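**Q** just need the structure, nothing else, for what follows:
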Amino acid sequence: MSLQTEVLDPRRDPEPPWWQPLRDSAGLRATWAWETLAAAGPRLGIAAVHDGADLVAMATARWRLGVVHVIAPGSTGQPGWWVADSARQTELFGALGRGLLARFRYATLGTLWRELDGEQADAFTGIRLTRAVHPLAVMPIEWPNEAGWLRTLTANRRKSLRKGARALARDTGLVAASGPANELDADQLIGLIRRTEAKYNGPGRTPRMSDAWLRTLLADPEVRAVYYRDTERNLVAAFTILDHPSWPLAHYWGALPATEGGRKHLYFDGFRRTVGWAIAAEKHGLVWGKGLDDVKARLGCRLLPRYAVAVPPR
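**A** Now for the predicted structure:
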């Protein structure tokens, strides 16, 4: 049976009946909720490939400066597509690419596929340009408790984390907690995220999204946070986490500078607390995204090679 491609615009089209079942079966995180995609702004498109009654592939992309960028909205830590059968990647990537080009109908120079592993990059045929990009940091959970993780680190790193934890525990003006992100003040949390975006505007960073998109995402009950407040309940720092049954994704980090009521070393303590949360929740691992490769490797992450492939219109 021939493949059929459905092309959608989340800003204009209603959520298709197969979308939530796809999210459930494929483990697509909160950034893939239809209302969050609809808030991602113009020039976003979705292509879905059907083989008879079966949905076999899906991709989302944004048109920018003549190029169709296949990327997950607001996250470099996950791919912008899903395929049901890796043995059909060449066929399905081709069908998705044609569908996305049809969605935009603009003059396009080509399609840029991001966050591919080596096997996926090799699935593209014909004229193409392949480049290595920033690796993806992941941390399989292989220990029964936080102490087990700490024992895998160097003595100096272990000592530093424990010293920082003791110092913060003595700080009577700071309260550490975790829970649903939608229970936090969205304005404060977005403000923290914006500070970090301005400070770390380098390779591998999460794409800057609108305040409206962030509000929609942070209202989703599938988004969690590991955070710090002062005694007046003002947010001082936070990690946001896109929850997942097996592999949650540490999404955003935001913090006040020490000169404005923040604390030193909160990133490392927040990292430690996030690992502890994942262990307690019996997750298989954590996706730590891209950027700060050396820091994440020293904290026990594995760095997985990732590639981008540019292909001309076909």
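**Q** for the rest of this, base every contact and every neighbour count on C-alpha atoms.
**A** Noted.
**Q** off-centre distance for stretch 258-275?
**A** Remark: stretch 258-275 is offset 20 Å from the chain centroid, using C-alpha atoms, centre = their mean, to the nearest Å.
**Q** tell me the buried residues in it?
**A** 262-263, 266-275 (16 or more other C-alpha atoms under 10 Å).
**Q** farthest pair in the residues you listed?
**A** Across those, the longest distance by C-alpha to C-alpha is 21.6 Å; it joins Gly262 and Val275.
**Q** the closest residue to Arg98 other than its chain neighbours - how many residues pack around it?
**A** With C-alpha to C-alpha, 6 or more residues apart in numbering as the criterion, Arg98 has its nearest non-adjacent residue at 7.1 Å, and that residue is Arg314. Burial of Arg314 is recorded as 11 neighbouring residues (other C-alpha atoms under 10 Å).
**Q** to check against the first, give me the structure of this:
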Amino acid sequence: MTPRARIIDPLAEPVPDAWDAFVDDQGVAAGWRSAVLGALAWCARHRVVLGLVTDEGGAPCALFAGRHVLAGRPHRYEGRAERRRFVPGMLECHLPPSVTASGHVFHADLDAPGRAAAVAAFERAAARFLGPALAGVVHRQVGEADLEAFRGPGRIVRPVLAESVVVNRWDTFDGYLASLPRRDRKNLRRLYRLVDEDPGVRTAVEPRLDGVEAARLAHTVLLRYAGGGRRGPNPLPSVYNDRLGGLPGVHYFTYREPDGALLAYGLLLEDGPALRCMGWGSRDAADGGRSNLYFDHFLRQIAFLVERDRDRLIMGKTMTELKERFGARNEPLYAVAGARRFW
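**A** The predicted model follows:
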């Protein structure tokens, strides 16, 4: 197969209809939709670059997303370089707004040689598009199943923090709980019951949230765990949840006070046969937040996993030891880096 790649700057041109057609056809997570990525591009600190790869017949076979990080220009709006200006930088491939989500999606029927050809076509097209301002490419969060497609001469492959995954092998939520070690089962059942019986908390699964409210709670969590330094964490753009809300496969696991005020939420996206945890936001304890809701939302997402008969729940990359108490296993991920392609 000899694929062709088209590079898209969503600030300068509309994303082709074939992009969303691929997302629909392959059941890809809603975060890959052009309306979401296009909106995030306007809020990004670095230039967002999208890649649409088609096969010899013109049918989409792969999508790529990344950001062009220019050396010495780490801050938003600090002199965005012209396309041909020589400011060397790296193309970091990941799905905005998080660097912990893979920046590539392949067609389910694309074989290993075809995937390698799609990666090469994308990187060559990116090199032509960005010119000498591109020094190299980094693909973040590459799973073992796709790793060979990214290898090549001069490529550096390094393991990164593993991903916690719960593989569904149960018919009921009670069956899931029964599979856990006795101590974990007892603690998690108690936690689930306490939240259910709390008169000050109402749980629900909602299709959308107010973007500003969701961004504020997500940023509260970021600030809670941010270290010292000159700059704080970048806030999640409110437009992200505004654009996600109501799209197919988007679920917000919410915790509200009886008057409807939002206490916390967890974002869950359907991603092919899997479910993917994509964010958590909550109030601080001083503002009425409750620490046990974070643990409870994983239980409710696992119950959702079993009820919907999905293959697995991808719980993310942090707090892996804690997630093992929920029956999660660690799946290895890798970063692959290399110089720009000239071949």
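**Q** can you pull the TM-score for these?
**A** Here the TM-score for the pair of chains, by TM-score structural alignment, normalised by the length of structure 1, is 0.90; 309 aligned residues with a C-alpha RMSD of 2.3 Å.
**Q** go through the buried residues of stretch 258-275 of structure 1 and flag which are in helices.
**A** 266-275 (DSSP state H).
**Q** using JSON lines, please lay out the residues you listed together with distance to Gln4 of structure 1.
**A** Formatted as JSON lines, those follow (distance: C-alpha to C-alpha, whole Å):
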{"residue": "Leu266", "distance to Gln4 of structure 1": "50"}
{"residue": "Tyr267", "distance to Gln4 of structure 1": "47"}
{"residue": "Phe268", "distance to Gln4 of structure 1": "48"}
{"residue": "Asp269", "distance to Gln4 of structure 1": "49"}
{"residue": "Gly270", "distance to Gln4 of structure 1": "46"}
{"residue": "Phe271", "distance to Gln4 of structure 1": "44"}
{"residue": "Arg272", "distance to Gln4 of structure 1": "46"}
{"residue": "Arg273", "distance to Gln4 of structure 1": "46"}
{"residue": "Thr274", "distance to Gln4 of structure 1": "42"}
{"residue": "Val275", "distance to Gln4 of structure 1": "42"}
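**Q** specify which member of these is nearest to Pro14 of structure 1.
**A** Of those, the one sitting nearest to Pro14 of structure 1 (C-alpha to C-alpha) turns out to be Thr274, at 35.4 Å.
**Q** where's Gly276 of structure 1 relative to Glu222 of structure 1, distance?
**A** Counting by C-alpha to C-alpha, to the nearest Å, the separation of Gly276 of structure 1 from Glu222 of structure 1 is 18 Å.
**Q** also Ser25 of structure 1?
**A** Going from Ser25 of structure 1 to Glu222 of structure 1 by C-alpha to C-alpha gives 16 Å.
**Q** give me the more crowded residue out of those two.
**A** Glu222 (19 against 9).
**Q** grab the nearest non-local neighbour of the more buried one.
**A** Asp243 (5.5 Å).
**Q** same check on His107 of structure 2?
**A** The shortest distance from His107 of structure 2 to any non-neighbouring residue, by C-alpha to C-alpha, 6+ apart, is to Cys61 (5.0 Å).
**Q** got a list of what the one you found touches?
**A** Cys61 of structure 2 sits next to 22, 53-55, 106-107, 110, 118 when contact means C-alpha atoms under 8 Å, 6 or more residues apart in numbering.
**Q** residue in structure 1 matching it?
**A** Here Cys61 of structure 2 is matched to Val56 in structure 1, going by TM-score structural alignment.
**Q** which SS state does its match fall under?
**A** Using DSSP: H, G, I helix; E, B strand; the rest coil, the structure places Val56 of structure 1 in strand.
**Q** let me know the distance separating it from Asp13 of structure 1.
**A** Counting by C-alpha to C-alpha, the gap from Val56 of structure 1 to Asp13 of structure 1 is 20 Å.
**Q** do Thr5 of structure 1 as well
**A** Separation of Thr5 of structure 1 from Asp13 of structure 1 (C-alpha to C-alpha) stands at 15 Å.
**Q** more neighbours: these two, which one.
**A** Thr5 (20 against 11).
**Q** and the contacts of the lengthiest helix in structure 2?
**A** Ranked by residue count and defined by DSSP H, the top helix of structure 2 is helix 112-130. Helix 112-130 of structure 2 is contacted from outside by 1-7, 51-53, 61-62, 64, 83-84, 106, 134, 137, 146, 148-150, 340-343, using C-alpha under 8 Å, 6+ apart.
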